[in-house]
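Asks: just coords:
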């Protein structure tokens, strides 16, 4: 049972997250021939102040 864990920054719509789950599942299915019903996708959504680039939080950068 393949499990994909994806870390994303908060702010995406439910529709975008649903599409991401669908596309990642499809990619795993195609790449390793895993049955779609066996693929698990875990999205970890984090606050913007919990992710930094170049010494600043994404929140502070205004992203």
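Replies: Yep, it's here. All of these numbers come straight from a predicted model, not from anything done at the bench.
Asks: contacts and neighbour counts: CA atoms only from here.
Replies: Fine.
Asks: where's residue 59, which helix or strand?
Replies: Per DSSP states H and E, residue 59 falls inside helix 58-61.
Asks: Contacts for that helix next, please.
Replies: 48-52 (CA atoms under 8 Å, 6 or more residues apart in numbering).
Asks: Show me which of the residues you listed are buried.
Replies: Neighbour counting with 16 or more other CA atoms under 10 Å marks residue 48 as buried within these.
Asks: Below is structure B, check it against A:
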């Protein structure tokens, strides 16, 4: 049972997230032959203020 766990910055539409789930499921099925019903996808959305690189949050970077 493959588990695909994705963390991304919040802000995408429900349609974009649904498309991502579908394409990840397709990729796992095609790449490793996993049975579709056994593929699990978890999307974790993190607020831009809680994600930083080089001591600058994405929120701060977007405000520049």
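Replies: Received it, and whenever you're ready, just let me know what you need. Fair warning: this is a prediction, and the values are worked out from it, not measured in the lab.
Asks: Do you know the score for how well these two fit?
Replies: The TM-score (TM-score structural alignment, normalised by the length of structure 1) is 0.95; 63 aligned residues with a CA RMSD of 1.0 Å.
Asks: if we can go back for a sec, buried ones in the helix holding residue 59 of structure 1?
Replies: Judged by neighbour count (16+ other CA under 10 Å), helix 58-61 of structure 1 contains these buried residues: residue 58.
Asks: So what's the gap between that helix and the chain middle?
Replies: Mean C-alpha position of helix 58-61 of structure 1 versus that of the full chain (CA atoms, centre = their mean, to the nearest Å) differs by 19 Å.
Asks: Could you report the neighbour count for the closest residue to residue 35 of structure 2 other than its chain neighbours?
Replies: Nearest residue to residue 35 of structure 2 in three dimensions, chain neighbours excluded: residue 29, at 6.4 Å (CA to CA, 6 or more residues apart in numbering). Using other CA atoms under 10 Å, residue 29 of structure 2 is surrounded by 17 other residues.
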